[in-house]
Each structure stands twice: as C-alpha cells, then as structure tokens.
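A.B. asks: structure for this input, please:
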Amino acid sequence: MIPFQPYSFAAPTTEETDYFDYFYDEPGSEPGTLNIEPTAKPSRIILIDYDENDAIRKVDMTPNALLPYLGKNSISWMDVQGLGSEDVLREVGDIFDLHPLLLEDIVNVPQRPKLDEYQDKLMFIAHMVRRHEEEDGFVTEQVSFILGKNYLVTFQEEELEDCFDIVRERIRNNQGKVRQQKVDYLAYLLLDSLIDGYFPILEHYEERIEDLEEKILATPERKLMQEIYSIRRELLALRRLLWPLRNVLNLMIRDDSDLLTQEVQIYFRDCYDHVIQLLDILEAYRELASSLMDVYMSAVGNKMNEIMKFLTVFTAIFNPLTFIVGVYGMNFENMPELQTRWGYYIVWVVMLFIAVTMILIFWKKGWFKTTYSLDEK
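C.D. replies: Have a look, this model is predicted:
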C-alpha cells in the first residue's frame, strides 16, 4: 500500500491569482465543449475502495480499470487529480455516463459552486482554498463531486496534496464510522474537510487586519492604503465562494434524492452551520477592513494636525521677534535707541527673554506634547 503523504501545497504568484475569474464559453461554441488549459496538470486517477473489513488504495489507474468497482458492494472513491488529459476525462465521462454539460462544468474551471442532479447521479461543485506559502492572500482550486450509488468521483485541478488527507487516514486506519457508512457519508466528510479549510484562512485575515491597524496608527503610509484595498478585495472573493456554497448545502439538506439518506443529511446540516459561521466571521472582517480606511484617514488627519500645531507654535514664538527686528530695521534718523551704546545687546536680551517666556508658557499649557507618535523604521 502506498503511504499517505503529508499536507503540502505549491502556491502560485500573486500575478497568477484572479479571485474574480469565472469560466465562460466563447460565443457560438457547441455545448459540452471541453476547454483544456495549456498549463493544466495531466490527469491521474487514484482509487480507494473499502468496506467494513478492508481498504485498498491504487494509484495511476486507467479509466477502464475502474469498471469492475462499479458493480461491487464496497464503497469506491475515484479521485481524478489534474484536468489536463482530455482523453482520460472523456473516458471517465463515458464510463460513469456523465452528461456532456456536466463534464463541461467539471473541466472548464472555475465554475460557480452549484448542485445538479443527473438521472442517478448527484453533482456538486465547491472550491478548496489554501494560503500562499510565501505571500499574503490565498489560492483556490475547484473540486467537483459526482455521487453515485456506491461510488464517489472527485475531480481536482492539481495532482498535489489536498485537505482530504485526514479522510484518507480515517479510511485506511478504520477510524470513526466512515467504513460502516454509505458513500454519502464519505461525500460529507470530504466536503466538511473542504469547508474547515476556510477557518485558518480567516484567522490569517484577522491577524493581518490587527497588524495593519497598528501600522496605520503608527505610520499612515500610502502603501498601507493599498493593502487595505487588497484585503477588502480578497474578503469579497471569499464571500463570493461561500455564499453560493451555502445555497448548495441548503439544497442538499432538503433534497429527497435516494443518494442522500436522512441520517447523512443531518451531517450536511452541520456543514451548513459551518458555512453560516464562516459568513458571519467574514462579514465582521469585511466591516473591520472597511473601517480601516476611516482609521487611515483619521491617522493622516492627526498627523497633519500635529504638523500644523508645530508650525503654529513656531510661528507664534517668532512673530514678536520679527516685529522687534522690523521696528529697528526702519530707516528713520530720529530713533534714540539706535544711538545707544548697548542697544544691540539690549534688543537681543529682550528677544531671548520673549522667546524663552513664550516657550515656557506653551510648555506649561502642554502644547508641545504630541498626541501622535511616529515609529522610526
């Protein structure tokens, strides 16, 4: 048996991330056309077949090798990793009798999360999220589920590790009751793992918002405003993924299909509650991110007020000194002070006395105490 690998991801660069990209067909294209991306990974099929007594895992399966498992009483999970091999995908579609429009939604990514029922199969689409390894933000991957009588087919964009490893471990080690349940329970476990993957992402945004708020209060630089817009945009993209998923789960817990038992529909209600919780947290963070702009503008205003206060105090000190210098700079002949031997020094003493007195008065009134701190970097 091939060992299960630890959770790992490779993250694309920010330039490759488009949070608001949905696939659309070219005008006039034939329905069911598969558009394979040139950068799509080659398709690789991994099979996990299990019952109460045993579980096997096979990799690099061919589509025809899956046929014997369709008629078995055991539960079969066929995981297709990579959407770059059109021949393999069409063979899988023929074996499982997938409607051309259904296969089109699976291959032409990304699609909006949705639920469709085709004859004796149930198809639903969700999006798995993960953080960038080296940058802020997140990346998404579409995961499509085909639920049959005794089988579950999943389609992923990448052939790398995913958030389903914990489910694979449960199957392999016979933990919990997954091997005693039907295939709809397996679909629940996978979808629940996918939804739980959103919580670490939102925790990261909480940390980013708190850190950004501290930076804004310390040094309201222009680049921080750009980061505020980035956070708001990314949170909006997360909402765009979760809101339709909420509708999908709402339909699943009310579906009267024979593929979803009432017992498992109760578990899907738990997934629905998790999505509602995620949306509540998300809306709170969106409001915090929006308020950061007000904090930024207030911080900039406070900084400007401190600068204006300093200039005002500076001007107030030098105004009487400028007046004295201006008086004795007039070109009149009958100015008695100009003939005084110590007049120059007297004027200096008077000017210094006025300046020091005003500084002491301003200091006592607290006008030199700043209400805005600038952290040096």
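
A.B. asks: only C-alpha atoms from now on, for both contacts and neighbour counts.
C.D. replies: Fine.

A.B. asks: ok, the residue of the chain positioned farthest from its centre to Y328 distance?
C.D. replies: For the chain, the residue at maximal distance from the C-alpha centroid (CA atoms, centre = their mean) is N334, at 80.0 Å. Separation of N334 from Y328 (CA to CA, to the nearest Å): 12 Å.

A.B. asks: ok, L70 next?
C.D. replies: 107 Å.

A.B. asks: for the protein, what spans make up the strands?
C.D. replies: 44-50, 55-61, 75-81, 115-118, 121-131, 138-147, 151-156 (DSSP state E).

A.B. asks: export the ones you listed to TSV and tack on distance to T322?
C.D. replies: Shown next, in TSV, are these (distance: least, CA to CA, whole Å):
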stretch	distance to T322
strand 44-50	84
strand 55-61	88
strand 75-81	80
strand 115-118	80
strand 121-131	62
strand 138-147	61
strand 151-156	77
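
A.B. asks: tell me the helices and strands packed up against the longest helix seen in the chain.
C.D. replies: Longest helix in the chain by number of residues (criterion: DSSP state H): helix 262-327. Judged by 3 or more CA pairs under 8 Å, 6 or more residues apart in numbering; DSSP states H and E, the packing partners of helix 262-327 are helix 183-196, helix 198-218, helix 222-252, helix 343-364.

A.B. asks: single out the most deeply packed of the ones you listed.
C.D. replies: helix 183-196 (a mean of 21; mean count of other CA atoms under 10 Å).

A.B. asks: list of residues touching it?
C.D. replies: 75-76, 127-129, 145, 147-152, 163-164, 167, 178, 259-261, 264, 267-268, 271, 274-275 (CA atoms under 8 Å, 6 or more residues apart in numbering).

A.B. asks: and this one, so I can compare the two:
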Amino acid sequence: MPPRIPLTRPRPKKSQPPARKPIPVPIERSIDFCRVFVDGTGLPQNFRVAEAIELVNQHENAFVWLSLKAPNIEQMERLAELFDIHDLIVDDIVDAHQRPKIERYDEQLFMVVRSVHYRDDEEVADAREIISTGEVQVVTGPKFAITIRHNAPMPDLTASLEEEEEVAQVGPVAVSWVVANHLVDAYLRVAEYLSQDVDELENEVFTPKRQINIDKIYNYKREILEMRHAIDPLSPALRSGMINHKDLLRKPLRSYFRDVQDNATIASDRISGFDERLSSLLDASVAKVSMQQNADMRTISAVVGMAAAPTMIAGIYGMNFEYMPELGWKYGYTVVLIIMFGVMAAMFWWFRRNHWL
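C.D. replies: Purely as a prediction, here's the structure:
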C-alpha cells in the first residue's frame, strides 16, 4: 500500500528572536562621590574612578574614597577588577542584609555597620515606620576605601575626616572609623528620642482614668527589637577587629575605635533598658485593663442586684392568684413602691460603702 499523505502539512517552526542582553548600567549611576586624599588632606574636586586611581598611584601616602549607593552585581564586578576586591566581599556587598562585622581578606578589611533612622510617631501613619534600618559597608585596601550604602541616607563625611588630620594620615582604614563614628552617634540620638517616647508611654499607662493604647506599646517594642538586632552585634565586632587586626588598625586609630565601641555599648545598653521597660509596661497595661474590666463587671453586678429585689416583688404580685394578701388594700400599691425604692436605696448605700459603685 502507498504511504498515507497527511491531511495537513506541518507548519515550519518560527525562529525565536535572540534574547536581548540587559544594557549595562554605568558605574557612575551609583557613585555618590569620588575623592582623593593625599597626606591626610582631601583634594577639593570629585574625580572619575580611573582618574582617581591614576592620581593615587602617583603619590606614596594617598588613597581614593569612593562612595556608592546600592550597586548591582555588574557594577561591583567592574569595580572589583579596578581595585582587585576579593570575590567574597563582592558577594556580601551585592546581597546586603549582613550582620555588623569586621572581616579580613589578605590586606583588605571589610566592615558592616547597620544604620538606624528615627521618625516621630506623629509624622508616620504606621507605628512600624518609626524606626527604619539600613546597612553601610566599608571596604578598605592599601590605596582605596569604598563605602556602600543600602537604604541608608549618608552625608558626605569627607569634611569630618579632614578635621581629624592625625587619623586621616593613617590611611584608608580611617574611613571605617569616620563611618562607624557617624552611625553610632546616630544610635545615641535615636536613644534620646526613644527615651522621651517611652516616658510618655509610662505617663499614659499610669495616669488614672486615661485610655491605654496597648497596640502603641507593642509597636514601639517591636521597633526597639529591630533596632537591637541592628546595633547589638557591633560592639563585639569592633572589639574583635581591634584585637585580631592590629597591623591594619594602627595604634592611633585603635584609640578612636575604642571610643566608637564605648558609644555603641552605651547605646545598646540604653536600648536594652527601653525594651525591658516596655515589657513591664505591657504587663502593667494588661493588668490595669483586667482590673478595669473586673471593676466594670462588679458595677454591672451591683446594678443588676439592685434591680433584682424590685423585680422579685413585682413578679410575686404579678401572679394571677385570686387570694393574695393586700390585693384589696387601698394603699397596697403605694406601700409596695416605697418598699421597692427603699430596698434599692439600701443596696445602693451598701454597694457604695464597699466601693462597688
């Protein structure tokens, strides 16, 4: 038999257009500034990255400070080629969400510090937005310092480094101190704001006959817990860095880092104290609400008890019996009403005497 001919011919497959490669974003899109320091003094103008590297290589005691805002993987890979940054550092920078730490890779030092930003509860609609955290990373090498910020507003701190000429002459590692000092000072300012807020919450809880907002207390406790997670690991990280990396953190710079560590410990202890106070406020608020509910139930029970006696008398005389005492008495109705109100008055006096009403 001859082979069967298919009724429909197979349609030729359409060729798929080649996938478009994403357009690489230039490094300059993520750069906040690029400054050069020579002998502890910053040059006034900003440079392009290649120009800064070339200028630094012409001086013995010079380094470039490059500040970036949330670079992507392609941008960091290009910068890693220019500055010979370790691959593990590049991965941590791009992934972000790191704990405060100080790590060393050969002659490069990688530091992570979390930032904390406070906004007054009157300025935000949701109490969960009172405290927001970000992340600032610092990579230092023999001739460069790179700061990377993720969801963290950072001012230009080059002037702060220039003011401390002794520290700036140490080299690029001084940038780590300037960044850490700025962020830890922000911790102390936020602690002052939170101290005022916690004092106001205490006044609300312990002021008589004032409405208690337990949700607000819980939201503040949750925000403070987030802040604790951000700042508590910093002090141990700084202590470990000063002990294990003394060759990179020279003696004059270690004194400044110890001051930052002390301030970080103070801020951590204050925030921990606020957390404990808020826990006590939550317990006190729950107890106060329970006592108020008990008092309300006692008042309701007293009112119901006052109404029970007249109801009982009215119920008895509402029964349809033919032979009952005082049914035909002329003053029976008046006397029964007087007895009802008298019983209610006696019960009211007794309840007030025992503070039920």
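
A.B. asks: TM-score for the pair, please.
C.D. replies: For these two chains in superposition, a TM-score of 0.78 is obtained (TM-score structural alignment, normalised by the length of the second structure); 322 aligned residues with a CA RMSD of 3.0 Å.

A.B. asks: F63 of the second structure and L43 touch, don't they?
C.D. replies: No: assessed by CA atoms under 8 Å, F63 of the second structure is found out of contact with L43, at 10.8 Å.

A.B. asks: find the residues that touch each one of those two.
C.D. replies: With CA under 8 Å, 6+ apart as the test, F63 of the second structure and L43 both reach V36, F37.

A.B. asks: which of these two has more neighbours?
C.D. replies: F63 (27 against 12; other CA atoms under 10 Å).

A.B. asks: how near is that one to Y331 of the second structure?
C.D. replies: Taken as CA to CA, the span from F63 of the second structure to Y331 of the second structure is 110 Å.

A.B. asks: equivalent analysis for T158 of the second structure, please.
C.D. replies: 100 Å.

A.B. asks: compare neighbour counts for these two and give me the winner.
C.D. replies: Using other CA under 10 Å as the criterion, T158 of the second structure and Y331 rank with T158 on top: 21 against 10.

A.B. asks: now the more buried one. Nearest residue, chain neighbours left out?
C.D. replies: Setting aside the residues directly before and after it, T158 of the second structure is nearest to G42 in space (CA to CA, 6 or more residues apart in numbering), at 7.4 Å.

A.B. asks: which residue lines up with the one you found in the first structure?
C.D. replies: Per TM-score structural alignment, the equivalent position to G42 of the second structure in the first structure is A55.

A.B. asks: what about its match, how many residues nearby?
C.D. replies: If we define neighbours as other CA under 10 Å, then A55 of the first structure has 18 of them.

A.B. asks: same question for the one 3 residues further on.
C.D. replies: Look at K58 of the first structure: counted by other CA under 10 Å, it has 13 neighbours.

A.B. asks: now N244 of the second structure
C.D. replies: Using other CA under 10 Å: N244 of the second structure sits among 13 other residues.

A.B. asks: what's the counterpart of H274 of the first structure in the second structure?
C.D. replies: So, by TM-score structural alignment, H274 of the first structure is matched to N263.

A.B. asks: which ones are touching that match?
C.D. replies: V184, D185, L188.

A.B. asks: residue in the first structure paired with the first one?
C.D. replies: Matched by TM-score structural alignment, V184 of the second structure corresponds to I195 in the first structure.

A.B. asks: ok so, going back, contact partners for the match of G42 of the second structure?
C.D. replies: A55 of the first structure neighbours (CA under 8 Å, 6+ apart): I48, D49, I171, R172.

A.B. asks: the residue nearest to the last one when sequence neighbours are not counted and F155 of the first structure: what is the separation?
C.D. replies: Leaving out its chain neighbours, the residue that sits closest to R172 of the first structure by CA to CA, 6+ apart is A55, at 6.2 Å. Noted for A55 of the first structure: a distance of 21 Å to F155 of the first structure, by CA to CA.

A.B. asks: can you check Y185 of the first structure too?
C.D. replies: In terms of CA to CA, Y185 of the first structure sits 18 Å off from F155 of the first structure.

A.B. asks: cool, and I125 of the first structure?
C.D. replies: 10 Å.

A.B. asks: and for M128 of the first structure?
C.D. replies: 12 Å.

A.B. asks: between those two, who's got more neighbours?
C.D. replies: Per other CA under 10 Å, whichever of M128 of the first structure and F155 has more neighbours is F155, with 24 against 20.

A.B. asks: can you check which part of the second structure stretch 324-331 of the first structure sits on?
C.D. replies: By TM-score structural alignment, stretch 324-331 of the first structure lines up with residues 313-320 in the second structure.

A.B. asks: residue contacts, L83 of the first structure?
C.D. replies: I36, A40, K41, P42, S43, L89, V107, F155, Q156, E157, E158.
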